[in-house]
Structure formats: structure tokens, C-alpha cells
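Trainee: Pasted the sequence and its predicted model underneath.
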Amino acid sequence: MTTSDQILARLMQLHPKVIDLSLDRMERILAALGNPERRIPPVIHIAGTNGKGSTQAMIRAGLEAAGKRVHAYTSPHLAHFRERIRLAGELISETELAAILEECEAANGGHPITFFEITTAAAFLAFSRIPADYTLLEVGLGGRLDATNVIDNPALTVITPVSIDHTQFLGDTLPQIAGEKAGIIKRGVPCIVAPQAPEGREVIETRAEALAAPLRIARQDWDSYSEHGRLVYFDDKGLLDLPLPNLPGPHQIQNAGTAIAALRELGFGEPEATAAVTRAEWPARMQRLTRGPLVEAAGDCELWLDGGHNPAGGEAVAATLAAMPKRPTHLVCGMLNTKDVEGYMRPLASQIRSMIAVPIPGAEATLPAEETESAAIRVGIAATTATDTLDAVRRIALEEPGARILICGSLYLAGDVLRQNG
């Protein structure tokens, strides 16, 4: 039997030599499949630069606490592709995934198509065949021309914080990038807007006004903050006094507020909001590792993992470290050559003692460890290199037992770590 990994490897060969962001290929393959995107449960479409995955995980936790069956689509995966497609609460099985990928491969007929486009079509096909109450759909890149943006009438759209990233595709100014994200807004469909920089928010408001789409804007129509060890959320429906999010980090307060605003817009109340902040699971976002060979190599050190990779992600990690109990902290960092490495590291400089740079195994776009090291030194971080993550963890554990070690810089590195640790 052909495995999903074998089919996915074949699909990679169809990738166009140059990626032009367009919906043409997506519309072609969906038509060949009978337009499954028109037969999926009501969609909650989520775009943004940071916080999409955490916000989606919280919305899903709230909906499932209400007894709802929820499909979910997210990317990239960490350890295995199956993580991207969740059918009515469960990860798609290997058998289902292989069968649906082969069906999409046949429908595509060998035409050029990006890996994300054809696998998104596979997700829509799977979603169309399993009954559920909602479909949570996370944008892959941008919004306006993203492969997920073929849903004409979602139940709700959500825009998490927008910042500078993927400039080679989305533009190099915040208003340009916000315009791409705002491309998921649909005529008359409510949109939840997380806290934004003023120039980004203005673009989102202009787009929504043109489409008569009602906005629920952070710090205007709703707000969330921590007070006395609790999460306070309020909007025009009232105030909620909730536990702090189980996902660690100060930035999860605004992600939780965004998720709760979405749940309230859908008609859910305090029990679902409580579940959203206490039951969400989202790996590689300031995740404490507790088992596996890397944990054994760390000895008495705390071992943490985070997949943030842009300047806003670096700020979120730095704020999380600042809020944690004081402990000497060292980074093990691997990054892609498409990222703003100094922008990511600059906020971290004041929170850590040193960094060991590593390459990302199996990633063609990995930044050489020596270049990651040089970027760290330029922003004031004492840095060196190691051949791999295990070597780096062992060295830190030997030099400073009981320290905190954070493996960070890329979701691809995070995925490799999770595979190593079972």
C-alpha cells in the first residue's frame, strides 16, 4: 500500500518553479473534485501573522466543550502531516489521508500546483465527507490569495495580530501586509480583530467598511487583560472573570481574548470561554518538554520548545521569559534564511546568557549555524555553534546544570525536536 509520505513526496514534484500567489490553480482542482469547499460545515476563517494557531486551538477547545464536532485545518505540521487535518475532533487517519491525497493527485492530472494548494484541496475533500458543526480554517500565507480563501460565505472571520513577515510575497510595509490579511473579510460576515498597530487596523477597517462586514475590534468592542492572577474579558455582553490561559506567555492573553470574542459572536458563553483558556493544546509554543533523549541530555536543566520565528515572535518569547521564575537561560537556535534573524533575536538579548546556533535538519532553507551565530553576536548575544540540537543541549547542561534551555527559532526545528522526543 502506498503511504501518505510517498504520495506527498510525489506531490512536491508538481510544485511550480516560481510561486505566483493566485487562486487559479486552486479553483481548477476544486472544480475537478466537484467543489467540496461548498459542502463543508460553517467556516471560521483565521488570518494574521502571529497567534493564528493558538487562537484556533482555543476556539476549538471552546466549541468542543459545547459538544460541537469541529473540523480543523492548520499548517505547517510539526512531526507528521496528519496534524494539519482534524476531522470532527480527531486527526485524520493514515488510511484516510493516503486515499484522499491519491484522489486529489488524480483530479489534478499532473498540472503544476503548489504543495499547499493540493493538500488544502485534500482537506476540503475530507471535510466535505464527515459531518461536523464547524470548520476552523487557518490561512497558510497572507489571506487574499491564500489557497484557503475560496470560501465565499464563512460564518466568521478572525484576524490575529499583523506584523512584518513573508515580505517576499506580501509586501514590505505593515499596511500592505494587513491588506493581504484583510482579504479574508467577506461581504456582511462579522470579523473579530485582535490588537493591531494603528496603520494595520486602518487598512482592515477600510476593507470591512467596503464590504459592510461588522467588526468586533480589540480595545474598542472587547478587551482582555490579566489581573490578580486571572484573565478578565469584557464586551457589551458583560464581564468574564476566568482562569489564566493554560498556554504559557503574556501574549496568550490577547489570543485568548480573540478566541473568546469569536465564541461570543457565535453565541457561546462563559462555560465555553472557560474551556477555551483551560483546555487548549498547541505544541511548540513555549512547551515544556518532559520526556525523550533531549530531556535526558538536559539533566537538571529545564527544557522548553518554541516555534516562533519573526520579530513579533521574538518579542513574545522575551516577554514570556521575563514573566517566568528567574533562572539562567540559554538558547539553542536554528533559523531559516528567509527570516529576519536579527529582528527575532534582538528582544531576546536582555533575557538570556548565551545562545548556541544549530542548523535545521532536512530544511533546504536552513541558515548555516555560523550565520545565525553572527546575527546573535551583532545584537549583543554571546553565541557559538554546535553540530546539532542534542550536542548543544549536552554542552549547556554540562556548563550550567539547573539552567533553563529554550530550543527556538523555527517550527521546522521544533518539528525535528518533537520527532526526536517521541
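Mentor: Sure, I can see it.
Trainee: For the rest of this, base every contact and every neighbour count on C-alpha atoms.
Mentor: OK.
Trainee: quick one: the residue nearest the centre of the chain and residue 411, what's the gap?
Mentor: Compute the mean C-alpha point of the chain, and by C-alpha atoms, centre = their mean the closest residue is residue 53, 3.6 Å away. Distance of residue 53 to residue 411, computed by C-alpha to C-alpha, to the nearest Å: 12 Å.
Trainee: got the residue ranges for the strands in the stretch 101-250 of the chain?
Mentor: 134-138, 156-159, 191-193, 215-217, 222-227, 230-235, 238-243 (DSSP state E, counting those that start in this stretch).
Trainee: Any chance of CSV for those, columns mean neighbour count?
Mentor: As requested, those are exported to CSV (neighbours: other C-alpha atoms under 10 Å):
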stretch, mean neighbour count
strand 134-138, 24
strand 156-159, 26
strand 191-193, 27
strand 215-217, 20
strand 222-227, 18
strand 230-235, 18
strand 238-243, 15
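Trainee: on that earlier part again, so where does the residue nearest to the centre of the chain fall, helix or strand?
Mentor: helix 52-65 (DSSP states H and E).
Trainee: what about the helix or strand just after that helix, distance to the chain center?
Mentor: Counting by DSSP H and E, the element after helix 52-65 in chain order, helix or strand, is strand 70-73. In terms of C-alpha atoms, centre = their mean, to the nearest Å, the centre of strand 70-73 is found 14 Å from the chain centre.
Trainee: Second structure follows, compare the two:
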Amino acid sequence: MRDASPPTGAKTSDAVLDRLTRLHPKVIDLSLGRVERLLERLDHPEARLAPVVHVAGTNGKGSLLAFLRAMLEAAGRRVQVYTSPHLVRFHERIRLTTGLIDEAALIVLLERCEAENGPEPITFFEVTTAAAFLAFAQEPADILLLEVGLGGRLDATNVIDRPRLTAITPIALDHQQFLGSTLSAIAGEKAGIMKPGVTCVVGPQEPATLTVLERHAQSIDTPLFCHGRDWTFEPTSEGFRYEDAAGPRVLPRPSLLGAHQFANAALAVACATLLGEFGVDDRAIAEGIATASWPARLQRLTQGPLVDALPEGWELWLDGGHNPAAGEALAATLKDRSRMDWGDRPLDLVYGMLDTKVAAGYLQALAPFAHSLKAVRIPGEQASLSAEAAAGHASAAGIDALPVESVVDGVKAIVAKAERPGRILICGSLYLAGYVLSENG
């Protein structure tokens, strides 16, 4: 559960986390050696976990796990979840069966990992993943849903010898500086989570990407359960139709908004189908689809200072998608008015993005729908594009764009120029989304 703010001068997890960022000169340095060394010193908590569902992919990992968690909990299972990055507080990354890890427990685990590692180089993600494994190993649970941080093959989470199941969401171009410049190269890194004899559930993929996954699976004797071959889905007016060898199932509309969430929900159904021993029946599957929650994924903000500052009739939305595929998914949602009609009023964007992302592809997808854009630098993020650079990318994509000092200034500028109530979407980065959620309460 979330804790109240600690008293002034008290030890905090933020202070420990800040120290841990200094143990390696790079934020990202993909390798398994450092985390394996630390896990050995911790007496291998990764070997004492509940059965693991290990998930890689470019987009949709968090949404998939949100749907799957809701299904498993509807079936009465005790579920642990590891995700990254967090939106507001680090504690969001480590969800125990009783809720988010508490402050005192997190401090103890982080300091133990810090002490065992000593001054040796280790990345922030590696050492905090080790702490998460310690937390999960200390608590009885039925299943652990484990999200890859980056890539797969050399990701710190890829130390689980034999997960219960693996899954790969749609693969797209992202993090090319770490994973390779082509879809095939990136697919090869994602395929690295596959294990011999452990079924891998594969979501919708480009043909070339699927070929890479199939070849790797064949080379290590991994069974695949693939979209388009072993299971399919089709949106309907009331929800969607899922079908596999057992026959068709008619399922409700996903609780998470956006056309792309049908694919994420269907992939969760495919995973749940292979987890029969956990009692995930049709009732639990349907309940999970209809009730799953996952912040900053096309989320409407309905309270807080930003909302209070809007005149009557305005809407404020938030989305953390941050690469070209996410932009295309958002554009598909805006285009399909049968499911979410945003054509009733102008759509203005408040936008910020990291300089490690492909801004042009993201913005080009949204250009036909954007009335204007106000660009911001993401507060507290050294890797953020400047407001001027972000506005430049938007202008190049054909969007009427201006740099502003802050999200609040962007919202105010949009309202000031409007002739009637409109809709504002804050978008471009999970880090920007986290900042907005934190500042907006």
C-alpha cells in the first residue's frame, strides 16, 4: 500500500534509490553477469519464486499484465507483479499480493542489495530487480507476472531458468541504440526470453518478425501459441470474439480504452487459456477484461488542479505511449469513431518526449487529428527533448506547434485560443504522464 510521507529527516527509499543510480556510469548497459553475481550473493531469490509468466515486447506489456492480473485475481489467485518504469513512485514496480510494497520493507531490501553488491558496478535496474526478487521470494504467492525492462535476452529479468509461460507482445521499432536498427534484430532480442519446453504465447506480429520468433523457438525446442495460427480475435459491437482450438468465445469490451486494447486483452485470454491449473475459467476471464485498470493508457483525468482549472465542458486526457507504434495505435483509436468518437470537438495536444525516442514517427501518426500542439520539456528528465526541439518535430510533422514552459502553461494557452470547449490530450512519454499524475494528485 502507499505510505504517507515520512517525517523530515527520516530514512527514505528515495535516498537509497538515488545512491543506487551512482553504481554504474550508464543508465542502460545490457548484461546478465552483474545481476547474476548479486543474486548469487543473495542466495538466489530468483530460484524461490512462484510460477512466473515472463513478458517481453515493444508495446502493450503493461496492459497485457493488467488484464492477466485481473483475470487471475478474479479466479481467486494470489498474484505478484513486476513492471517498469513507474509513473509516480518506485513502489509501483513491485506489487505484492497485498498491494504495492510498503516503504519500510522496500528500504530494507534495497539496503541489503546495496550492501551485498558493495562498490562493484551494477545498473539501477539490475540492483532494483534483485531487490524485487527478494521481495517476491519472501511472500507466498500463486503466480508472478514479470515484465522485461528492455529487450529480453540480456535483460536483468531473464535469469528465470524455467518460467511457467512466456509471452511476446507486438514488436516494433524502439530502443534501436540498444536492441538493433531493424525489426528482425529487435525480435531476436525479444526472443531471448524463450526457454526450451516452455510455451511462448505470441501476439500479433509483422511477418518478418514472426519468422525470427519461429526460427528461434524451433532452434531451442520452444512450443509457440501464435496469433493468426493458434488463436485469433475480432472486435465486435459489444466486445470481441476470441477463438482457438477449443472454439469461439464472446467476450466483453476491454476496460482499457483504445482500439489496440482489444489485441492486448485477446493476448491475455490466450495466456490465461494456457494457465488452466490456476482456475482461470470463462467467468474470471470476462471479469478481468471488464475490470482491469492501468494508469496513463488513454486515461481521462476527472479531478485535480489541472482539471479544476479547465472551463466547463472541457475534457483532459493522458496517454503514455512514446514510440511510432504507440502513435499509430492512438491514431487508430481516434480514427475508429464506432468505439470512441472524438470527432465532436477539437483535439489539442500537450506533448513532451525523451530524446531517445523517434519523435517524427509518433507525431506523423497523430498529425491528421491534432488541432494544435504545445510542446514542453519533461520536468526532471535529463534525456527530455527541449520544448523547442519537441515543437520543431511537431511542426515538421505538419502540426501547428509552439513551445511552452510547462504543462499548465500549455493547457492555459490552448484554452485561451479556443472558441468552444475542446479536448486536451497530454502525451508523448510515460515520464511526462507520471509527472502529470504526481502533480495533479
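Mentor: Perfect, I can see it now. All values reported here derive from a predicted model rather than from experimental measurement.
Trainee: Kindly check the end-to-end length of stretch 192-201 of structure 1 for me.
Mentor: Chord length of stretch 192-201 of structure 1, first to last residue, is 12 Å (C-alpha to C-alpha).
Trainee: which residues make contact with it from outside it?
Mentor: Applying C-alpha atoms under 8 Å, 6 or more residues apart in numbering, the contact partners of stretch 192-201 of structure 1 are 156-162, 174-175, 178-179, 215-219, 254-255, 257-258, 261-262.
Trainee: So for it, what gets flagged as buried?
Mentor: For stretch 192-201 of structure 1, a neighbour-count test (16 or more other C-alpha atoms under 10 Å) marks 192-196, 200-201 as buried.
Trainee: Distance to residue 72 of structure 1 added to those residues, as a markdown table?
Mentor: Output for the buried residues of stretch 192-201 of structure 1, formatted as a markdown table (distance: C-alpha to C-alpha, whole Å):
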| residue | distance to residue 72 of structure 1 |
| --- | --- |
| 192 | 18 |
| 193 | 20 |
| 194 | 20 |
| 195 | 24 |
| 196 | 25 |
| 200 | 27 |
| 201 | 27 |
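Trainee: Secondary structure element for the counterpart of residue 437 of structure 2 in structure 1, which one?
Mentor: Here residue 437 of structure 2 is matched to residue 418 in structure 1, going by TM-score structural alignment. For residue 418 of structure 1, the element it lies in under DSSP H and E is helix 411-420.
Trainee: which residues sit against that helix?
Mentor: 76-79, 284, 292-294, 305-309, 334-335, 360-361, 363, 389, 407-408.
Trainee: Need the counterpart of residue 235 of structure 1 in structure 2.
Mentor: Residue 235 of structure 1 maps onto residue 244 in structure 2, by TM-score structural alignment.
Trainee: any idea how far residue 30 of structure 1 lies from residue 12 of structure 1?
Mentor: 18 Å.
Trainee: quick check: stretch 129-146 of structure 1 aligns to which part of structure 2?
Mentor: Residue correspondence for stretch 129-146 of structure 1 in structure 2, counting by TM-score structural alignment: residues 138-155.
Trainee: just stretch 348-365 of structure 1 next, same as before
Mentor: Against structure 2, stretch 348-365 of structure 1 falls on residues 366-383 (TM-score structural alignment).
Trainee: what's the offset of the matching stretch from the middle of its chain?
Mentor: 19 Å.
Trainee: Which of the residues in that stretch are classified as buried?
Mentor: By neighbour count with 16+ other C-alpha under 10 Å, stretch 366-383 of structure 2 contains the buried residues 366-367, 369-378.
Trainee: what's around residue 285 of structure 2, how many residues?
Mentor: 25 (other C-alpha atoms under 10 Å).
Trainee: what does it align to in structure 1?
Mentor: By TM-score structural alignment, residue 285 of structure 2 lines up with residue 273.
Trainee: That match against residue 258, yeah?
Mentor: No. Contact criterion C-alpha atoms under 8 Å: residue 273 of structure 1 and residue 258 do not qualify, at 10.7 Å.
Trainee: right, and out of the buried residues of stretch 366-383 of structure 2, which lies closest to residue 140 of structure 2?
Mentor: Within these, proximity to residue 140 of structure 2 (C-alpha to C-alpha) peaks at residue 378, which comes in at 39.0 Å.
Trainee: Assumed that closest one was part of a helix.
Mentor: No. Per DSSP: H, G, I helix; E, B strand; the rest coil, residue 378 of structure 2 lies outside any helix segment and is coil.
Trainee: quick one: it and residue 124 of structure 2, what's the gap?
Mentor: 21 Å.
Trainee: that older thread, identify the residues contacting the closest residue in space to the match of residue 235 of structure 1 that isn't next to it in sequence.
Mentor: Leaving aside its sequence neighbours, residue 244 of structure 2 sits nearest to residue 231 (C-alpha to C-alpha, 6 or more residues apart in numbering; 4.4 Å). The contact partners of residue 231 of structure 2, by C-alpha under 8 Å, 6+ apart, come to 225, 242-245, 270.
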